[in-house]
Structures are given as C-alpha cells and as structure tokens.
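Trainee: predicted coordinates and the sequence they were generated for:
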Amino acid sequence: MDGAMSIWGVWGTSETGHDKRLAAIRGRLLAGGAMCALCLAPVVSASDAHSQTVQVQGADISASRQFDIPAQPLITALSQFGRQSGLQVAFPAETTQGTRSNAVVGSFTPEQALTQLLQGTGVSWRITPQGSAVLGVNQFTDTEGGDFAAGDTTLLDKITIMSRVNAAHGSGFQGTPDWVYETPESISVISREAIVNSPSRNTRDLFDPMAGVWANRSEGQNPGISVNIRGLQDQNRVVTMIDGARQNFQRNAHGSTQRTYVDSAFLRTVEVEKSGTSSVGGAGTLGGSVNFRTLLADDLIMPGRRWGAELNAATGTNEFDFDGSIAAAFRVSDRFSVLGGISHKDLGAYDIGENGTLDVGDGTYRNEGLLFSGSESWSGLLKAEVDFTDNAKLTLGWFHNQVDASQGIYQDSGTQIFKREDQQYIVNDTLTATFAWDPVSDLVDLKGQLWYSGTTNEEKRGARSFDNLGEFTTIDYEMGTFGGSLQNTSRFTLGLGDLSLNYGVEAFRDDGETTAPATADPETGSDLSYGYRGLNPSGRRDVISGFTNATLERDDWLTVSGGLRYDYFGLAGTTKIFGPVERHTEVIETAYEEFIPGQCYTYPDGTPIINPVTGEQVCEEGRWVTRTKYKTVTSVEQDSADVDIDLSGGALLPTAMVAVKPFDWLQPFIKYSQTYRPPTIMEAFASGGHPNGTNNEFAPNPWLEPEQGRTWEIGANVSYDGILRAGDRFRMKAVGFYREIEDYITIGQIYRSETDFEYNAYVNLDGITRMKGIELEANYDAGRFYLGGTFSYIDTDWAETYIYNDVPHNAEPGVIFVPPETQFTIDAGVRLLDERLTLGGRVTHADMGRPAYGILAAGYATEAYTVYDIYGSYAFNEKAKLRFAVNNVTDVAYVPALGDTSLPAPGRTATASLSFRF
C-alpha cells in the first residue's frame, strides 16, 4: 500500500481506567508513526534515509488549515489529509477498501475537514487530544472530557498509519516539508513552493539558499548542474538522480566535470542527503545524494475533478526572455491516472552587475553581454500511475530534456579578435518503472525499481587560430546508465520496542563512449582529436550493493538504528598510452656531375679576340665537373602501447544513529556513517592530452584505489507550534559534522615502463583529508509574517601529497573547488489582504575563506559578496497567481561561489510570471 504501513497492537485498559488506555493508544500511535516512514520511503536514498523516524508533533488541532483534497479513493484521501493537517491517521486495514471520500476544499479545522471528508461513508472516526486521527474504532465511545471511555480490553484489527513523508511543502524554510524536521539526519529539501516562487535561469540557482550545498558554476556557459555537498563534487562523489535514476554523465574540462541536465518546470521537490546511508541510493557515493523528484498526478488534479492542468509563463529583463510550461493529468479510473507536460525556456546573453570591480578580461565580456551565457531548452514529462489493488502500485515515468547552448571565448589571433564558439546540443532521457507492494503482512513491504538514464552531448568545435584542427563536424560524448533496486521492510513488536528491518540490493552499470573524427598531425602523424576521446574515455563500470538497516523505536522518545552495506565495483578494459615525440635529424651528402660550357674571350671594349691561325674567336672547351649536394632530413617517432585496466574491489560500510525526544518539540541525534567511492570511467581510463597535443600528457593509473570516507554528525530537530501566538510555527534543523577521507583522488604523476616516460595521472592522496562544519536552517511562520534562513560554515584540510616511487610528492590537481568558509541567507516577508498578497526579501552573503587551489585554480578564486533580492506574489483566486521578483537588486558585480572569474553572475534582473490551474 503506497504511503502506508501496518502494525499489530493491543489497546486495552485495566481497573485504573481510561488514563492508561489513552497512554497505550498514544504510545502505539507514536511508535507506529515513527516506524511507518520505512514503508513510505521511495526507492532512492534521499527518501529512504530521511523516512526512518516520522513522529507525531504537538499539532494544534483547533487551528484552521487550508485543505485541497479531491474526491477519490479513501486511502489516497487520508494520505493527503495527513499531509495537509499535520496529523497522524490510523485505521483498520479494511476500512478504506472500496470506499471513496468527499472533496474538502477551503479553510477548516482538522475536525471539520475530516467530518466533510467522511460524510456518508459510514466510517467512524476520532481525533485524539495528542493530535492523531483514529478511524473505524467503534469499540470506543467518547466521554465528556474528550477521552476514550473505560471498558473491557479490546483487540483491534490491523491498524494502518499514514504519515507526511510524501509532502511537497510544509512549515519549514521556503516551504520545506515538516518531515525534514522530524527526521534525525542531515537532510535538506527544496520544496515545490520554493521552486515555483523563484523563477531561475538554471535549476542550479535553487541550491543557493541551502545550508552546506552549492552548485558549481565553473563551467558557467554550460547549463549542466554539478552539486557540491560539504566540499565534495564531481566524479560521482555526490550522486544525482531524477526520480531515483542516477545521472552519471561526466565530461572533462578545466572546471567541474559532473553534469546533470534537468528543468525545474516539472519538479515537485529536490531532496538532498548529506552523508552515507544503508539503503537504496547509497551505493558508490562519497558525500551524499541529490534526488530531483518530478510531479505526480495528485499535484495537478483539483478537488472534485478527474483531470487537472497547470500553465506557467514567465518573462523578464536582462535577457530572461521566456520560461513557460504546461502540464496536465487525467484520472482515467479510480486506479489509473496519466500525466504529461512540456516546457520551453529561452535565455539570452545577460549583462553582469555594474556596481563593483571585476577583472573579467577580454575573454568573455563585451557590451553585448556575457559571451554564450544564453541557451534554449525544451523538456517533457510523461507518467502513468496504476493502482492494481489498494496494496500494489506501479508508476512509469519518462523525463526528457534537450538544450541548445554554446561555449567559447573571444580569441586574439594576433591580427584580429574574433569569437570562437563551440556549439553544444545536449539530450537527456530518464526512464523509470517503480513498483510497490504492501500486502496485509508485517513481514512484507516490497519496493522495486528499474531505470535508465542516457545523456548525449553533441559538440561542434569552432576553429582555433593556434592549432591545426580546423572545424570538426561533431564530437559525441555519451553516457548511458541503467540499474535497479529491490528492497523489503519487515516489522516486529518486541519487548524493547518496535523493530523494523529494511534490506535489499541495488546495482547499476555506466557505459560511456566518446567519438570524434580522426585528424592527423601533418608532422607527427598523431591523431589530433585523441584528446577528446582519451580524456573522455569510452568504458564500462559496474557497481552492486547489498544492504540492511535495523531501526528500534521505544515508544515516542528513543530511536536507535544500525545498518551495514557491502559495495562492490568492477572496471575492466584497454586503453592506450603514447610515448615522447622523438625527432631525428640527419644530413645526407649527394655527389653528382655537372657540365660547364666553354667560355669565349673578348677585349675590354667587347671586341672578340681572334685566333690568327684559324681566324675564329678564341674560346675554351666545355667540361664535366663533380659537385656535392647536402640535404637535412628530420624523422619523427612516437611510440604507443596498449594498457590493460582491471580494477575491482569492495568494502563493508556501517552506519549507526541514535535519536531521543526529551520533549515533544525537541529531537537531538547523533550519526556515524562510512562511504566508499570507486573510480569512474574517466579516472580509470584517462589518457592522451590536450586536443592538438602530442597525446602524451595523461596516462591511466592501474593502481588507483577507491576513496573512503567516515562521517560523524551531531544535530537536533526542533518543531514547535504556538510559541508567541496561536497557529504560529517554528522549525529548525542544526547539524555539526566532521568527515575524514582516505585515498582522495586527484592529479599527480606516474611513470610507465612501456614508454619510459612520466605522465599526469589520477592518483590517491596520501594521508587524510579532513572536513568539518556547521549547518543550520530555521523558519518562524506566524501567518501574517515569516522569518527564516540558513547558515553554513565549513573548514577543510586537504591532504596534499601522494606516494610515488616510495617518495612523497606534492600533488598538482587541476583544480579543487573550496566552498565559502561561511555563507548565510536571511529570508523574511509579510502576507496581506487575507494572505492573498505576499511581499518578501532575501539577502545572501558568502565569505570565501581559502580559495580554490591547483594548477588551474587561478581563475576560480572568487571574492566575498552580498546579494539582495525582493519577491512577491498575488493570488487572484484559487486558480490564478501572479509572481514577481527582482534579483540582485543593487546590481552588484560578483562571481558566485565555485564560479569562474571570467563568468560573473547576472546583474539586476526583474521577472514576472503567471500561473493558472484548471
């Protein structure tokens, strides 16, 4: 049963009366609610990780809330009621079978909403003073005080408890769902509310306010997203997913390498896990995961209807030309729904800010804007959701994204300055099939998923003035990844508390290929295009992982979990290395005979001298002479050799967590996790050199080891309602972390005996890289006004040497990106005109601390900056809303964190958007 779980329980009383019986009911509800998240977890790590301990909060059951629940099967309606009311919902399993609910739309108390929802269904119900809704318990009667009446002990049927794990918005910072502040782990979520309220040039802009998370912009002209979590990025250190399908595309460059292409138009949430997990989605990751979740049919279909649609259109200044989408869903029957959508975005080359001084140089900026910072993209979404029974569901999805963009610079040829453009055409397709089965059994709650993601980057290289390549027709970079997972959750009631076991397997395969037309160097004969294929090598990588995690919950105050996973990887194939270019010069001597004709003589005045005997002019006879010719010849030789790569390995990775609740509003926790990242195809097979080079700069390292991490975290969740006034809400998550990484992979040098030559190569740093930091996000919402924000502090001590020939050497990475040492965002606003009008502002400040470092790091050392934004919205009615914003109000010139000094951020930009629901 999707989004639900079941427990067996005996609710009873003794001679002491209803107080003990009520305590028993509350204890069972709270413990069951805490455990139910395991069943609710989707197939990917971000949700699996944060769904371990969903507990009842002290909900204000007398306050009104906005409800938007269509008429539908009762089990689905109760799930939505639980999310929108903030209450846990418990009921016997058979209560919902074959029953439909009524629509509930408007502002109601939970009691009023549940009355309308269940009117005419024959289902009895009760809301407890502790904030839980109990349905179908006809054995109990009410007393005047609102408690359950005393009576004989009663054995109830199986109870199903719904939670709010699937919520897309809530009371936290920028609408973060409440389950984030009920989960004892380092989790952040970008809510649907934050996504639709923030028109963005690129989906990576959504990460700017998040604590401990950044989007790398070093390849700022490319619309791909590279996420940095706590200082780790690229090479799958951070796993990015779309609906649980991994996006493992890599492309070598001077900046970031990992790139995910996703449009924000169809995102319902973005879920970020910042450490390791013993669940689906944790295989092969070092520093956490990001899961982009797309829309569901229930997000579009309005109450009382079988279909629904949403239309959004935005435009703005500073080349924010158009951003629009339309999505629609249709409920064919009570058990089958379909969803589809299409979006389009058109952006031009923006102007940077005018206030401040930046050394942009002549490479990327002219009066017409930042060079090649525009793009045009299309995306589409198709989904089908099938409820075979109340207990079995299948969801099929296809997400498509295609982008036309360019990269390049202004280039000085010596006689003129011209634009050098590399055209990019990028297509990403993600296919998912997700199945969930939760029969009437505590031993079975089964979830499985099969998925495929494929990214193709077709590039047309512009001609360079400094090489012999000319213009290629196309270069194709491709990466296809397919995988799957299967997991089950079993639950038991023990004397110590309620135990849940989550266990399963996941596996995936990366298959990468780069093709480029061969172009021979006229002097050496070397393939000038090998630099594209060699540094973006073709190859295959397999990863398989098995895991188990046990969670024990003692009433509503203690949660203890421990997990173990085993990751295994394999990389095998053949690549090439090239030796030094050797030039041999030789002088060749050639002898030959040359005939010299005779010479006739004259007097100085030109009069011929006559032989008096013959009467003829005096002349010499011609003769043959021997001459020598010298010729210099240079021959060029470059040896090459095949290199077999066979890397494999595995590791056992434990996790452990303890959380307590000394008060209903406070949940401190501690967690330990180990992670393990095998080398990628790029790291294992990289060879060759810069295009137009001699192909002997890089070589593979057959002795490369996986990276391993250990992370300790201590934190607390706070969820408190009614602090200053009835109906206000305070949510906070604070986490401190310390991480150690062994065998961090970067660039060094190795020697290859096949060619008797030294190369740049990926190597393992010797020693431990240490990272520590603090992350905080909090929000206070009093209805008419709100105040929230995030804070991040990070300090990293990188290991800087590696062992080569038994001697430590200083590593020379291309570039290691270092996030700001401190960064904070403050967001505040007011709601007027019965909360139809919202006006807000936001300030973001970043202090850089230690800059990026490495042999290419000079262009990535950004300075501190402060940016101000204002925004607002006006709801004409329930179906139409106007949103507006001005980003970078002060038009400051700055380079964003993890950016490139030649690619500053946009200057002042105003946007306006209209959205309609049908």
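Mentor: Perfect, I can see it now. Bear in mind the structure is a predicted one, so any value in this text is a computation, not a measurement.

Trainee: rest of the way, CA atoms for contacts and neighbours
Mentor: Will do.

Trainee: where along the protein do the helices fall?
Mentor: Per DSSP state H, the chain carries helices over the ranges 18-35, 37-40, 45-50, 74-85, 110-118, 192-197, 530-535, 681-685.

Trainee: counting by contacts, list what the last one packs against.
Mentor: By that I understand helix 681-685. Here helix 681-685 is seen to pack against helix 530-535, strand 539-554, strand 558-596 when contacts are counted using 3 or more Cα pairs under 8 Å, 6 or more residues apart in numbering; DSSP states H and E.

Trainee: picking that back up, and the helices of the chain as JSON lines, adding mean neighbour count?
Mentor: Formatted as JSON lines, the helices of the chain follow (neighbours: other Cα atoms under 10 Å):
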{"stretch": "helix 18-35", "mean neighbour count": "22"}
{"stretch": "helix 37-40", "mean neighbour count": "28"}
{"stretch": "helix 45-50", "mean neighbour count": "27"}
{"stretch": "helix 74-85", "mean neighbour count": "23"}
{"stretch": "helix 110-118", "mean neighbour count": "20"}
{"stretch": "helix 192-197", "mean neighbour count": "20"}
{"stretch": "helix 530-535", "mean neighbour count": "24"}
{"stretch": "helix 681-685", "mean neighbour count": "26"}
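
Trainee: okay, the ones you listed in CSV with distance to residue 715 next?
Mentor: Listed next are these as CSV, based on distance: least, Cα to Cα, whole Å:
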stretch, distance to residue 715
helix 18-35, 18
helix 37-40, 20
helix 45-50, 14
helix 74-85, 25
helix 110-118, 32
helix 192-197, 24
helix 530-535, 42
helix 681-685, 35
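
Trainee: got another, please set it beside the one above:
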Amino acid sequence: MAAIAVGCGLSVLACGVAAGPAFAQSVAIEDEIAPATVDPVPEEPVPPGEVGIDDDDVLEDITVTATRTAEPVDHALSGTSVLDRSTIQTQTQPNRPSDFLDLIPGVTTSEQGGDPATAINIRGLQDFGRVNVMVDGARQNFQTSGHNANGAFYIDPEMIRSVDVTRGATATVYGSGAIGGVVDFRTLTADDVLSADQVVGGFVKAKYSTNGAEPLGHAEFAGRIGQAFDVVTAGTWSRSTDYRDGHYNRIENSWDDLLSGLAKARYRPTEDQQITASALLYRANFDKGTTTVRSTDATTETYSLGHTWAPLDNPLVDLRSNLYYTTTRTDQTEVAGNNVGSKRSFDVATTGFDVNNTSRFATGQIGHALTYGVDGFFDRVDNTDDQNNSNKYTPNGRRSVYGGFVQDQATWEWLEVISAVRLDGYELTGGNVDNSGGRASPKLTVGVTPVPWITVFGTYAEAYRAPAITETLINGIHPGVEFEFRPNPNLKPEVAHEFEGGVNLRFDDVLRDGDRVRVKAVAYYNQVDDYIDLKSVQIDPPPPPPTPGYYYQYQNVAKAVLWGGELEAVYDVGFAFAGLSGQIVRGVDQNTGEELASVPPDRLIATLGGRAFDARLVAGTRVSMVAGKNGSPSGWPESPGYTTVDLFASYQVTERISANLNLDNIFNRQYTQYLDLSASPGFNARLAVGIKL
C-alpha cells in the first residue's frame, strides 16, 4: 500500500462522496460542492433532520476556515475540506469523531481505551494547541499529561451539524497557535430539525452497535416564531460495553456511558442581524488505565454568545462577534493500583472572544474582501491530587493569548491574491515563572484561474504558537522508573514557515451529461523554528545509583521540518460515485535527523457507491489501506500496516422514517491505529432508525 501511495506522489480524498440524497446546502451557490459533499441535489426525498436550510445557512456552511469568507470549497486556495451532517451520518454513523475525521486527508486522530476524548493530528502536528479545535467558535484547550496525546476534546457526534478543516498554517484569521491547522465544529440549529413550513417539530433516533453492545438514543426538538426567533434542544444517551479486537480479545476498560445535551436560541431583531446563544453539555463515565485504573467522570461545558450584522445596503459591514466559555473537568478515583481510593481532578477552563468584520468594495476592476479583527483567550488550569503528583505533571497556571489580524482578498478576473498579517502576544504565569512575548506573522496566497476548470494556487504563511502551561511548568518524579521532569521557564514560542501549493480541477459532463469530476491536489513544506519537544537530558556529572543519570524537559528543537502531499478527487454521475482519500506525511527533527513521533503513516482510502429508487437508497463500500510505521525514538512501538473494508447504506423508508446500516471492518482485521494505546475494534455492525416528528 505504501508503494501505491508514494507512487501516486500525493494522497486523495473522497470522504463525502457517499453522503445521503439530501444536500440542500447546494442550492445557493453554483459549484460549491466540495470533495466532501458531492451528491446531486434532488428535490425529493429529503431525509429527516436534514431540511429547512435557507440561503443564509448555506453561506455559513461553506465558510472556508482559511479566509473566513464564504466561497466554494473546490475553489478555495487552501487544503480545506468540509463534512456536513448527511455525509457524516450516512457514511459512518459515528460513535466518536474519529470515525469521520480519519476520512479527511492529512488528518489523523488518536484515542485510548474507554476514554472518548479525541486528539487531532494534522500534517504531523498535534498537542498543546498546534491544531486549533473549536466548537461553535469556542476553543477546546483541555490537556492532561500521561501516556496519551497532550490535547484532546470531548464532543457528541450526534450534535454536529458540520465540520470545516483547514490543514496547515494558513488560517491566520482563526486565532493564535494553529501551526498545524484548524478544525471548526458547528452544532445543530433549528433549521436542521424543521422543514421550511414547520413551526414545531422534532427528530428521534435509535442506534445499536454490536461490538461493544452500544445502544444509543437521540432526540431533537425545535420551534420557531416567524423569522424572528427559533430554538433547538437535543439530547443523547448511550451506554457501551468493552469492545473486542480482530482476535476476539476483549479490550478491558473500553466501555463508557455518555449523556449530552444542547440548547440553542437564535433571535433576529432586524433583517440583517442575528444573535445566537448556545449551551453544550457533555458528560461521560469510564475507567481509564491498565495497571493503575481510575474511575473517571469527564464533563465538558461550552457556552457561547454570538452576534452577526450584515446590512443589505452596506457592503462595508459584515460584522461577527463571539464570546465563549469552555470548561473541561475530569474527576478520577483510583480503583486498581498502589493507591486505591485516592482522588485527583483536572480542570481546564478557557474564556475567549473573537470580533471581526469584512468590508467588500472595489478599486477599479479589482474586488476586495477586507477582513480585520481581534481575538483572545485566557486559559486557567486548576488541578488537585491526593498524591500531589498530577498537578506537577499537568501543572496549575494561567495563560493569556491575544492577537489581531488584517486580510485582503483581492480578485481581478482570473487572478486572486490573499495578503494578510497577524499580530500575536501572550503572557504565562505559574510557580515562579512570568513569561511573555509576541510576533507578527505574514501570509500571501496567489491563485490563478486561466480557464474555468482549473485554479492553481500557492501560499507562504507563518504562524506563531506560545508555549503551553505544561510545557513550561511541568515538574515532578515519574512513578515507577523514577526519573525527573523539569520545568523550562526559558522556552521560546514556535514559529512555522509553511509553503503550500495546489491545484483545483472542476470538470462537468465528462463521460456523460450531468456527471462531475472534482480534484484538489496540495503539496506542502512546513519548517517550524524552535519546535518544542520532550527531550531526555543527560546529567553531568551523573548522580550515584540508583538515581537515573538523566531527566526529561520540554526544549526548543532548533528546527523541525514536515512535508507531504494530499489530493482530493471524486467522480459523481448521479446513480454512482467513486473517490479516493489519503495522505503522505514526512517530518524530521533536523538536530538529530530522526523522524518525529507524531508523523502518521501513509493512508489511502477508496470509496465506491451508488444510488437507487430516486436516490432514496444510497449504498457503498470503503477500503482503507494504511502503511506500517517503524518504532519511533521516543518509544512508540512499531505499527504494522493494515487494510480494512467497510460497507454503508442509508434508505429513506418513508417521508418521515429513515434507516442506516454500517458494517465496519467486515473481515475482522486485527490492527492498532498508530499512536493509539489499544487495539482497534474488530467487526462491528451499526443499525440506526430515525423518525421525523
């Protein structure tokens, strides 16, 4: 498989080609269909919970995270992918976000056992905010130290309306630190529940998974008063048991109980204004660990208040603001190990804001979309531990990060130029440390469309990431093998310098009338100066035994270099569709020449499917081929390559009743995804039935 992927020279995506028949999002903007959303737009039938999307919401759905401006994804001058709800639910019926995020090229996730938290890796970069994960514009900055990723988030897939992913350091307008990319989740609105003529309505769903014996119940209810006000509430309950891998071995402590809820209200005081208030709650119970096992209660609360104002008669004003608060807390009690009954908690809270405006005007024959704004967030970490250890490995502290930007998206006939600069600053305090810093990061993108079917683009962008609280302040003795973790108050921020080039291809009526081909090929080279990594440092002179002659400390690597390629390509002819998805990522520590442990393996995904009965039935298969990885110098074990085959089908039984069947890993292949701590599930069947009320 690796030879195939390398031979291609780039990786390919069709993660959304098999979405269900409802792509009402496609009605407002011609050719906005992304590689992740390529179904035609039949008038009927429309699945439950997928209707009532008006033109305003269309623009929101396809906002490209690299620029903040609404534009077709297959025209976007960046490595950007969009998955909508229909795609996510039809293809994967996800239990966790990784079920659909891993379909996107350049994106790899990692998880551990029963902990339903997800960590995201983009182009070999992860941890400590290198990937900016947002839910309704609210940053998810939760992190704990351990044998896991240093940065993860909790979200119920049933609450997701869409997800936009921008790969690389090009999204300077979406806050500080995102040297790897941006993942922007958006939760349900009333338009996802109500059809255009409904005042009150709902949607309920029941799902059952065989591997892990997971029953799930989900309900949504919404109402609107004219065009001025609407509200939506949703809730999910699920309970799983330990799953089994491809060898039928039970993976201990892989169960979890989930309860989540969403409440969102929108008020339009005038035709051109909208105020949105939302509250999202996620709570899960599970056991975490192997030798030392801790009963864990994880809770995430996200609150946001947003305002948009776009006067129809004033193109200079398209003002958007958002104020948010997110807190994630895990409370743990040791139930197996050396200190049974001891308790500890991790509590990370983030308060933030984001205000930006886009002014549209022309200078001669050149059109401009000038976007400018300010943003910032404040992290507070407060941890407790009966054994007085966890608050050393994940130390308490405070960090403020703030910035502003200006971006001009200039268009003239076949030429588009995006120029931007971002100013970042930060302050970090804790213990005896009081650090601060700042920097300006430029960006320049040039896109050329000589003929309507091709756009060629190139970008140079810089991005700035301030050191995290843990990287700076970690201080303690590792249990078992008692080596030291030492703080490093002299850490410098990371600075990414990324070159990205790509091409978008758009062909219609290729083999027959009505068919479409969409291709996005991207290659990149990212040089990260002062890259922060955990390093083993020899003590000179060495201490007498049994004290280890080394300690660990986060240090600035002089330079880390990552490079690779992606290619998103789909073919759709209405009654059938096909596509590929994949990635090639490479990355080294230039000090040592060793590969970075965070670099994921090559991956290639092929999707083939069809539609029947006026697109009421959508069915297909997905083959995922993942290359092997050698063990890394930092201790990650060798990861053999593997191939899995999945089947999926959705059927619109009646106007109100829909059914989905997903068969994952149908050959029960034994494998462990790279950077995961537990073997992945063997064969799993998932059946879901939804009813529109």
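Mentor: Yep, that arrived. Because the structure is a prediction, the values reported are computed rather than measured.

Trainee: residue 547 of the first structure is nearest to which of the helices of the first structure?
Mentor: Closest of the helices of the first structure to residue 547 of the first structure is helix 45-50, at 11.8 Å (criterion: Cα to Cα).

Trainee: what lies in contact with that closest one?
Mentor: For helix 45-50 of the first structure, contacts defined as Cα atoms under 8 Å, 6 or more residues apart in numbering pick out 38, 41-42, 179-180, 183-185, 187, 244, 271-273, 277-282, 289-291.

Trainee: go again with 6 Å.
Mentor: Contact with helix 45-50 of the first structure is made by 41, 183, 271, 273, 279-282, as judged by Cα atoms under 6 Å, 6 or more residues apart in numbering.

Trainee: of all the helices of the first structure, which lies closest to residue 489 of the first structure?
Mentor: So among these, helix 37-40 is nearest, using Cα to Cα, at 6.7 Å.

Trainee: what's the closest one aligned against in the second structure?
Mentor: Using TM-score structural alignment, none of the residues of the second structure align to helix 37-40 of the first structure.

Trainee: off-centre distance for that helix?
Mentor: Helix 37-40 of the first structure has its C-alpha centroid displaced from the chain centroid by 23 Å (Cα atoms, centre = their mean, to the nearest Å).

Trainee: tell me which other helices or strands it touches.
Mentor: The contact analysis (3 or more Cα pairs under 6 Å, 6 or more residues apart in numbering; DSSP states H and E) places helix 37-40 of the first structure against no helix or strand.

Trainee: again, 7 Å this time
Mentor: strand 4-7 (3 or more Cα pairs under 7 Å, 6 or more residues apart in numbering; DSSP states H and E).

Trainee: so where in the second structure does the strand it packs on end up aligned?
Mentor: Under TM-score structural alignment, strand 4-7 of the first structure has no counterpart anywhere in the second structure.

Trainee: again with stretch 669-689 of the first structure
Mentor: The aligned range for stretch 669-689 of the first structure in the second structure is 457-477, by TM-score structural alignment.

Trainee: which of the contacts of helix 45-50 of the first structure are buried?
Mentor: If you count burial by 16 or more other Cα atoms under 10 Å, the buried members of the contacts of helix 45-50 of the first structure come out as 41, 183, 271, 273, 279-282.

Trainee: turn these into CSV, including distance to residue 435 of the first structure.
Mentor: As requested, these are exported to CSV (distance: Cα to Cα, whole Å):
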residue, distance to residue 435 of the first structure
41, 12
183, 24
271, 20
273, 23
279, 17
280, 14
281, 16
282, 19
